[in-house]
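>>> sequence and predicted structure, then a few things I'm wondering about:
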Amino acid sequence: MKKAIHTEQAPQAIGPYSQAVQVGNLLFTSGQLGMDPVNNIFPATTAEQAKQSLENVKAIVETAGGTMSDIIKTTVFLKDMNDFASVNEVYASFFEQPYPARSAVEVARLPKDALVEIEVIVQL
């Protein structure tokens, strides 16, 4: 049985989807933009948006009863792959070894013209 996960500590869904869905001991988050959940404003830089995106992910994971160390897979969507190094630096500050598996891809456009979006899979 699937269960929707919702927190006010992350931006609200901007469409017909859940912030995350839990199935058994697995949690799948929707992509989290780097938008502040209080004022719905994006920071200026890709690195700042990556940090906020991961803060949003963290809030959702914690609401489901997990921690960042429970994340087993991440997908990072970047507007510009030239920002990979700065995002990677921020990303590294949120995770410890053993690191989750990760994919990073450049995309043509993200919702609300964001610079980065991150989704995760968590084993609770």
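Yep, it's here.
>>> please make it C-alpha for all contacts and neighbour counts, starting now.
Will do.
>>> next one: the longest helix anywhere in the chain to chain centre, how far?
Using DSSP state H to assign secondary structure, the helix with the most residues in the chain is helix 46-63. Chain-centre distance of helix 46-63: 5 Å, with C-alpha atoms, centre = their mean, to the nearest Å.
>>> which residues are in contact with the helix or strand that comes right after that helix?
Using DSSP states H and E, the helix or strand that follows helix 46-63 in sequence is strand 71-78. By C-alpha atoms under 8 Å, 6 or more residues apart in numbering, the residues outside strand 71-78 that reach it are 84, 99-107, 115-123.
>>> now the buried members of those.
Phe84, Pro100, Glu106, Leu115, Val116, Glu117, Ile118, Glu119, Val120, Ile121, Val122, Gln123 (16 or more other C-alpha atoms under 10 Å).
>>> related to what we said a few turns ago, which ones among the contacts of strand 71-78 are found in helices?
Counting by DSSP H, the contacts of strand 71-78 contribute Phe84 to helices.
>>> could you list every residue that touches Met68?
Lys58, Val61, Phe94, Phe95.
>>> putting a second one here so we can go through both:
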Amino acid sequence: MTLHQTLLPDGWPRPKGYANGILAEGRMIFTGGVIGWDEQERIVADDLPGQFRQVMKNILAILATGGAGPEHIVRLTWYITDRDAYLAAQAEIGAIWRDHMGRNYPAMAVVTVTSLMEAAAKMEIEATAVLPVPAS
């Protein structure tokens, strides 16, 4: 069963690593901004890939609490503090992505910001997931 449909207007090139749009119907889960800290609110890594690994672990833990998995994610908004560090780490971030998300590529935006509320955080990600409506 298809959980959602990727939207690609005619004539547009297929984006690499994300979707331009997603059509979904069902129950929705929204996360707040998730950063790379553990259950005791300690930042687990000083580098962007290490923080990303923890962010994904945290997002998937939140979604699992609501009965969702990575396949249900339809949108991610990333906030990063260093564009150059992000670009330099893309290969490692991509490998971490595949470990957690497989080949699910939701609609995404990556926004560079001057800082985040948690001073040691290098990124913060918000996720939206859509679960199928249970059969009646």
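Ah, there it is. From a predicted model like this one, the values you see are computed outputs, not experimental measurements.
>>> follow-up on the earlier one: as CSV, the contacts of Met68 of structure 1 with neighbour count would be great.
Output for the contacts of Met68 of structure 1, formatted as CSV (neighbours: other C-alpha atoms under 10 Å):
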residue, neighbour count
Lys58, 20
Val61, 27
Phe94, 14
Phe95, 14
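>>> TSV for these, including distance to Ala44 of structure 1?
Converted to TSV, the contacts of Met68 of structure 1 look like this (distance: C-alpha to C-alpha, whole Å):
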residue	distance to Ala44 of structure 1
Lys58	21
Val61	25
Phe94	20
Phe95	23
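>>> how close does the residue nearest to the spatial centre of structure 1 get to Ala4 of structure 1?
By C-alpha atoms, centre = their mean, structure 1 has its centre lying nearest to Ile118, at 3.6 Å. Plainly put, Ile118 of structure 1 is 18 Å away from Ala4 of structure 1 if you go by C-alpha to C-alpha, to the nearest Å.
>>> same question for Ser103 of structure 1.
24 Å.
>>> then Glu119 of structure 1?
On the measure of C-alpha to C-alpha, Glu119 of structure 1 and Ala4 of structure 1 end up 15 Å apart.
>>> onto which residues of structure 1 does stretch 71-82 of structure 2 map?
Mapped onto structure 1 using TM-score structural alignment, stretch 71-82 of structure 2 covers residues 69-80.
>>> can you give me the buried ones in the matching stretch?
Buried-residue list, stretch 69-80 of structure 1, by 16+ other C-alpha under 10 Å: Ser69, Asp70, Ile71, Ile72, Lys73, Thr74, Thr75, Val76, Phe77, Leu78, Lys79.
>>> still on that earlier bit, looking at the buried ones among the contacts of strand 71-78 of structure 1, which are in strands?
Glu106, Val116, Glu117, Ile118, Glu119, Val120, Ile121, Val122, Gln123 (DSSP state E).
>>> quick one, what contacts the aligned partner of the third one in structure 2?
Across the two structures, Glu117 of structure 1 finds its equivalent in Glu124 of structure 2, going by TM-score structural alignment. For Glu124 of structure 2, the contact set (C-alpha under 8 Å, 6+ apart) comprises Gly33, Val34, Ile35, Gly36, Val55, Trp78, Tyr79, Ile80, Leu116.
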